[in-house]
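Student: Sequence and predicted model, in that order:
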Amino acid sequence: MGGVRGRATLLASLPLLLAACTEAPPVVLGGPGVLDRPRALAARDGIVAVVDTSGSLRRLTADGAPAGSHPVMPPGARRGYPLGVLLREDGSATVVHTHDSALVHYARDGRETGRFGDGGVKDGQFCMPQRALRRGEEWIVSEFGYEECRRVQVFDAAGRFLRRIGGPGTDAVFERPMGMALDAAGVLWVADASHFLLRFDYGYILDRRPGEPRPAIL
C-alpha cells in the first residue's frame, strides 16, 4: 500500500515523462508554469490531455507544446479534483469528476455537451469514481468509496446502468479498483491497488494475477 501511495505522490509532484521503448531520450511534458500537480492523463492521436489542480484540462502536443486548455471544475464544486480523463476520436474529452460523482463530456472548445451520474451507493450511482473507459457503446467506470462502492460499473452510451463487477453479491472482491485497460480482444483488466491485477470478460473473472500492482496504460 505504501509503495502505491508513494508512486502516486511522485506522479502528482513531477512533470510527465513519456518515453518510447527505444534509446531516444524521454520527452518531458509540463513543468513549472505549465502543469500544476497533474492528476489525470490521456493520450490520443498525438495529443496528451492532462487534468491538474488548476481545475483545467490542458492539451499538449507530443513534444510538449501547449495545444489549448479549458476549465473543468463546475461552479460550486466540492473540494477535490478529477482523477480520470478520456479523449474521444473527435477530439472531445470525458472527465471523471471524482468528488462530484459524475462523468462530464466536453467539446474540443471546452463547452459541456453532456453528463451522467449522481452520488450514492445504489447501482447506477457513483461513490468516488476513479477512471472511465469506452468499449463500443458502453462506458466502464471504476470507483471506490464506501465498502458497497468498491466496484466497476458498466453503462450504455446514454449513461443508463447496465451491470456491475464487484460489490455485494458478486464474486469479484475489490479493495481499491483504480487503473483499467482494454486489451486487443476487448477484455477488461483492472489494477486493484490493494489486491491483484484482475482480468474480466463482460463481468466474469478470467484470472487473478498476484504480485506488485501495476498501473494500467490507457
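Tutor: Looks like it arrived, so ask away.
Student: Going by C-alpha atoms from here, please, whenever you check contacts or count neighbours.
Tutor: Will do.
Student: Near residue 69, how many other residues are there?
Tutor: Residue 69 has 17 neighbouring residues, counting by other Cα atoms under 10 Å.
Student: Take this one as well and set it beside the first:
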Amino acid sequence: MEKVSIIIPTFNQFSYLPACIDHCLFQTYPCLEIIIVDGGSTDDTKAYLKGLMHEIATRSCEPIQEMDEKGKIVRKSIKVYPTNRTVEILTFENDIGATCTYNEGLKRATGTYCTYIVGDDLPHPHMIEELVTALEANKADFVYSDMNVVDDKGRIIRQMLLPDYNFKSCFAIWYHLGVSHLYKTKWHKSVGLMDEAYQSANDYDHYLRFAMAGAKFYHVPKI
C-alpha cells in the first residue's frame, strides 16, 4: 500500500481547522502522512496546534464493550485517533503568504501520492481511498472528483460537477478544482512546487503545469 501525503495549509482558520484535521485523520485509507503548516496565524490556531500532538496520542474513550457473566457492563479504554498515521506540524511566527505555506508542506511530502487540503475544507471520509483506487486502476498521474460547497451550517450551496479532462477544458474550468484531487508526488520534479509569485490562483497555475508537462488526468464523477 502506497503512502499518501496530505498537506494542510492554514492561516487564521481556527474555527474550521479542527474539523478539517479530524476528517483527514479518520480517512478510511490507512497509510497517511499528514503535514499541517500554519503560515503565521494570529487567531487561536497556534495554541490549538501546540496541544494537538498530545491530543492525538492520549485522547481515549470507554465505549460499552461487553457484559460479564453477572450482567455487569465491562468497559475498556480505547484510543480515539487511529495509530497508523504520521503527523508533522510546522508553525511560522509571521505571515509567510499563502503560496509559501503550501510549499513548506509540499517540499516535505514523502508519500508516493500527494494532495493538499486547505484548513477550512472537509474531505469526505472515503476521499483518499477512492482517489487512490481511481489513480491506480486508470494508471493516471493526477485524479480529481466533484465536490460540494457548503456554508458554516453544513448546507450545500453549490455543487461543483467538473468535466472529464481534456487539455482545452482545463483552461476554462480548473479554477474550480478544489479539495478532491490526488497526484503522484514524483511530478514535483517535473513541474516544481507552486510559484510563489502568485498569491491567488497558485493552485490553478500548478495544475496547468501538470497538464503542459503531459501528466495523465482522470476524472472521478462523484462527490
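Tutor: Arrived safely, thanks for sending. Small disclaimer: the values here were computed from a predicted structure and weren't measured.
Student: Quick check: TM-score for this pair?
Tutor: Scored against TM-score structural alignment, normalised by the length of the first structure, the superposed chains reach a TM-score of 0.26; 100 aligned residues with a Cα RMSD of 6.0 Å.
Student: Tell me the buried residues in the lengthiest helix in the second structure?
Tutor: With secondary structure taken from DSSP state H, the second structure has its longest helix at helix 45-58. With burial defined by 16 or more other Cα atoms under 10 Å, the residues of helix 45-58 of the second structure counted as buried are 45-46, 49, 52, 56.
Student: what's downstream of that helix, the next helix or strand?
Tutor: Downstream of helix 45-58 of the second structure, the first helix or strand assigned by DSSP states H and E is strand 60-61.
Student: Packing partners of that following strand?
Tutor: strand 78-79 (3 or more Cα pairs under 8 Å, 6 or more residues apart in numbering; DSSP states H and E).
Student: The helix or strand that comes right after the strand it packs on to helix 45-58, inter-axis angle?
Tutor: The element immediately downstream of strand 78-79 of the second structure (helix or strand, assigned by DSSP H and E) is strand 85-91. Relative orientation of strand 85-91 of the second structure and helix 45-58, computed by axes from the mean of the first three to the mean of the last three Cα atoms, to 10 degrees: 160 degrees.
Student: which one is residue 192 of the first structure nearest to, not counting chain neighbours?
Tutor: For residue 192 of the first structure, ignoring the flanking residues on the chain, the nearest one in space by Cα to Cα, 6 or more residues apart in numbering is residue 177 at 4.2 Å.
Student: any idea how far the one you found is from residue 28 of the first structure?
Tutor: Remark: distance between residue 177 of the first structure and residue 28 of the first structure (Cα to Cα, to the nearest Å) = 28 Å.
Student: one step back: same list (the buried residues of helix 45-58 of the second structure) but as a markdown table, adding distance to residue 170 of the second structure.
Tutor: Formatted as a markdown table, the entries for the buried residues of helix 45-58 of the second structure read as follows, by distance: Cα to Cα, whole Å:
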| residue | distance to residue 170 of the second structure |
| --- | --- |
| 45 | 34 |
| 46 | 37 |
| 49 | 36 |
| 52 | 38 |
| 56 | 39 |
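Student: rewinding a little: test my guess that the residue nearest to residue 192 of the first structure contacts residue 143.
Tutor: Yes - in this structure, residue 177 of the first structure sits in contact with residue 143. The criterion is Cα atoms under 8 Å, and the distance is 6.4 Å.
Student: of these two, who's got more company?
Tutor: Remark: of residue 177 of the first structure and residue 143, residue 177 carries more neighbours, 28 against 24, as counted by other Cα under 10 Å.
Student: The second structure: helices as residue ranges?
Tutor: Taking DSSP H as the criterion, the second structure contains helices spanning 17-25, 45-58, 98-106, 127-137, 167-173, 188-191, 202-212.
Student: wait, which of these is closest to residue 32 of the second structure?
Tutor: With respect to residue 32 of the second structure, and counting by Cα to Cα, the nearest of those is helix 17-25 at 8.2 Å.
Student: helices or strands next to that closest one in the packing?
Tutor: Applying 3+ Cα pairs under 8 Å, 6+ apart, one finds that helix 17-25 of the second structure makes contact with strand 4-10.
Student: Mind giving me the packing neighbours of the strand it packs on?
Tutor: Taking 3+ Cα pairs under 8 Å, 6+ apart as the contact definition, the neighbouring helices and strands of strand 4-10 of the second structure are helix 17-25, strand 32-38, helix 98-106, strand 113-116.
Student: if we can go back for a sec, could you export the helices of the second structure as a markdown table, including distance to residue 88 of the second structure?
Tutor: Converted to a markdown table, these look like this (distance: least, Cα to Cα, whole Å):
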| stretch | distance to residue 88 of the second structure |
| --- | --- |
| helix 17-25 | 12 |
| helix 45-58 | 9 |
| helix 98-106 | 9 |
| helix 127-137 | 18 |
| helix 167-173 | 33 |
| helix 188-191 | 20 |
| helix 202-212 | 22 |
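Student: Pick the most deeply packed of those.
Tutor: Per-residue neighbour counts averaged over each of the helices of the second structure give the maximum for helix 98-106, namely a mean of 22 (mean count of other Cα atoms under 10 Å).
Student: okay, the angle between it and helix 202-212?
Tutor: Angle of helix 98-106 of the second structure versus helix 202-212, following the same axes, to 10 degrees, is 60 degrees.
Student: closest one to residue 133 of the second structure among the helices and strands packed on strand 4-10 of the second structure?
Tutor: strand 113-116 (11.7 Å).
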